[in-house]
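S.K.: sequence plus the predicted model coming up.
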Amino acid sequence: MSVVIKAENLGVEFYRSRRRKMQLREMLFHQRNSAPRETFWALKDVNFEVKEGEAVGLVGANGGGKSTLLKMIAGVLIPDVGKVTVTGGVAPLIELTGGFIGELSARENIYLTAGLHGLSRDQVDERFDDIVDFAGPQVREALDTPYRHFSSGMQVRLGFSVITTLDEPIVLVDEVLAVGDRNFKEKCYKRMEALLEGGRTLFLVSHNENDLKRFGTRGLYLSQGELVMDAPMEDVLDRYNADVDAAR
């Protein structure tokens, strides 16, 4: 199996808080903003490889760097040190509603989003009914309604449906499997299982152990921005839970 994701000495540094806005007096008299500039490493010296067809779950506490790592793999965040190399396209199930434009209709957003990921208009035409059927009858009834009028649930359903119909070989998932009602949630699970059976590579962030065990065979444990364990999913969860219990 070929390597499709490779992180080498990966690191990114963030400010702990935004600098306060300068007051009018400071701007008029050119006084320096003396707000503190303390930083921290959201990720530090992270190294790993993911091979084609692997299903990897990212484990760790909030603020541990999981979502930051996914954004680097997706190419929307640039590291300060090191690099991450991704071979093949990425279907990002990270911020499902982020790429949709509120003033456009749902129909227009489907063509736009799929087109930005490389699908031709003919390809979208072929998949259009499947996309809408998966998103549900409420979405179908509102296809020509501006997207901004959709409920948050409808927006997420449409986003999940569009992104998972793409042909990208790598799927990034960040806490979006538990969307909608029970029936739609199960549809999402079955769609994810079908993608894995088709040979896709999965990178999953979740706090739900059942989801991690259901989809992940290998786990990466991030703690305070550092990779502390890379092992089978069950072993990583045992270590993480032991650390959580010890910290109580």
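M.R.: Arrived safely, thanks for sending. No experiment lies behind these values; they were computed from the predicted model shown.

S.K.: C-alpha from now on. contacts and neighbour counts both.
M.R.: Will do.

S.K.: from Lys185, how far out is the closest residue in space to Phe48 that isn't next to it in sequence?
M.R.: Closest residue in space to Phe48, ignoring its immediate chain neighbours: Ala7 at 5.3 Å, by Cα to Cα, 6 or more residues apart in numbering. For Ala7, the distance to Lys185 equals 32 Å [Cα to Cα, to the nearest Å].

S.K.: could you find the closest non-adjacent residue to the residue positioned nearest the centre of the chain?
M.R.: Centroid-nearest residue in the chain, with Cα atoms, centre = their mean: Ile94, separated by 2.7 Å. Distance criterion Cα to Cα, 6+ apart; nearest residue to Ile94, sequence neighbours excluded, is Asp174 at 4.9 Å.

S.K.: list the contacts for that neighbour?
M.R.: 67, 70, 93-95, 204-206 (Cα atoms under 8 Å, 6 or more residues apart in numbering).

S.K.: drop anything exposed from the residues you listed.
M.R.: 67, 70, 93-94, 204-206 (16 or more other Cα atoms under 10 Å).

S.K.: what ranges do the helices span in this protein?
M.R.: With DSSP state H, the ranges of helices along the chain come out as 24-28, 66-74, 106-116, 121-135, 137-141, 152-163, 182-197, 209-215, 233-247.

S.K.: dropping in the other structure now:
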Amino acid sequence: MEEYIIEVDHVTIRFNLASEKVDNLKEYAIKMVKKQLMFQEFLALQDVSLKVKRGEAWGLIGVNGSGKSTLLKAISGILQPYKGTITVFGEIAPLIELGAGFDGNLTARENIFLNGTVLGHSRKFMQEHFDEIVDFAEIKDFLDSPIKNFSSGMKARLGFAVATMVNPDVLIVDEVLSVGDFLFQKKCQSRMEEMLKNGTTLLYVSHNINSVQSICDHAVWLNKGQVVESGAVETVCNNYMNLQKERRK
């Protein structure tokens, strides 16, 4: 068995930001052809390295815009590094963006099967776990309603229920659970803790530091795309909170 399940090796993620305002697609195309469209380089991640062992729970902390979600998307394979490499040994179940993998015009029932297909599950498998998903998400009375009519909390419940009906090798959870009510957040936390006991590796982003400290055993602190500190969750979170307190004075 490999020592690490996730290896992020000196990764840089670069975005090109348009440095001028373009009002429509036609103007954009003309400027692009004439090579008149200017871009400003933005490094969302800069030389980030991280090694995660199987079964560990890592919290990603930092202020908005620090690169947490970008790192998760890169590990999930949604974004490709400009420099560096990312290696993941196993299956990933990502919960990064609310409603990702859902079609707003389809019913909740139809979306359960759609989302299952996106995650690589057969229709037979989804049928076998259908009742379990519905019960956990608490949407029995809304199965035949279009998901576009769901609240953000209901979408989060359904997405989490589908993604965690089996134990993936790696579970990635961004801030999506913050939209749910308190009781459902506790329910999700209990399931994540159960999955960790069964060997799932967790990457968890939350602005609730108490939640990170409760669920995770390690943490990485990002600021402006760079790693400030990584290691034991209590040490990293305490240093992060102490800095925030100093800045508020």
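M.R.: Ah, there it is. On a predicted model such as this, the values are computed, not experimentally measured, just so you know.

S.K.: TM-score of the superposition?
M.R.: In this superposition the chains share a TM-score of 0.89, using TM-score structural alignment, normalised by the length of structure 1; 246 aligned residues with a Cα RMSD of 2.5 Å.

S.K.: for the contacts of Asp174 of structure 1, give me CSV that also has distance to Lys213 of structure 1.
M.R.: Output for the contacts of Asp174 of structure 1, formatted as CSV (distance: Cα to Cα, whole Å):
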residue, distance to Lys213 of structure 1
Ser67, 19
Leu70, 19
Leu93, 19
Ile94, 20
Glu95, 23
Leu204, 11
Val205, 12
Ser206, 10
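
S.K.: among the residues you listed, which lie within strands?
M.R.: 93, 204-205 (DSSP state E).

S.K.: quick check, nearest of those to Gly159 of structure 1?
M.R.: Among these, Leu93 lies closest to Gly159 of structure 1 (Cα to Cα), at 8.2 Å.

S.K.: quick one, what contacts that closest one?
M.R.: Taking Cα under 8 Å, 6+ apart, one finds 160, 163, 171-174, 176 in contact with Leu93 of structure 1.

S.K.: which residue lines up with it in structure 2?
M.R.: For Leu93 of structure 1, the aligned residue in structure 2 is Leu95 (criterion: TM-score structural alignment).

S.K.: now do Phe134 of structure 1
M.R.: Using TM-score structural alignment, Phe134 of structure 1 pairs with Phe136 in structure 2.

S.K.: ok, now which ones touch the closest residue to its match other than its chain neighbours?
M.R.: Counting by Cα to Cα, 6+ apart, Ala161 is the residue found nearest to Phe136 of structure 2 once chain neighbours are left out, at 6.1 Å. Taking Cα under 8 Å, 6+ apart, we find Ala161 of structure 2 in contact with 133-134, 136-137.

S.K.: what does Glu132 of structure 2 give?
M.R.: Counted by Cα under 8 Å, 6+ apart, Glu132 of structure 2 has contacts Met165.

S.K.: try Pro81 of structure 2
M.R.: Counted by Cα under 8 Å, 6+ apart, Pro81 of structure 2 has contacts 11-14, 74.

S.K.: how much space between the aligned residue in structure 2 for Lys66 of structure 1 and Ser151 of structure 2?
M.R.: Alignment note (TM-score structural alignment): Lys66 of structure 1 maps to Lys68 of structure 2. Using Cα to Cα, Lys68 of structure 2 is found at 25 Å from Ser151 of structure 2.

S.K.: these two: which is more packed in?
M.R.: Taking other Cα atoms under 10 Å, Lys68 of structure 2 and Ser151 do not tie; Lys68 has more neighbours (27 against 12).
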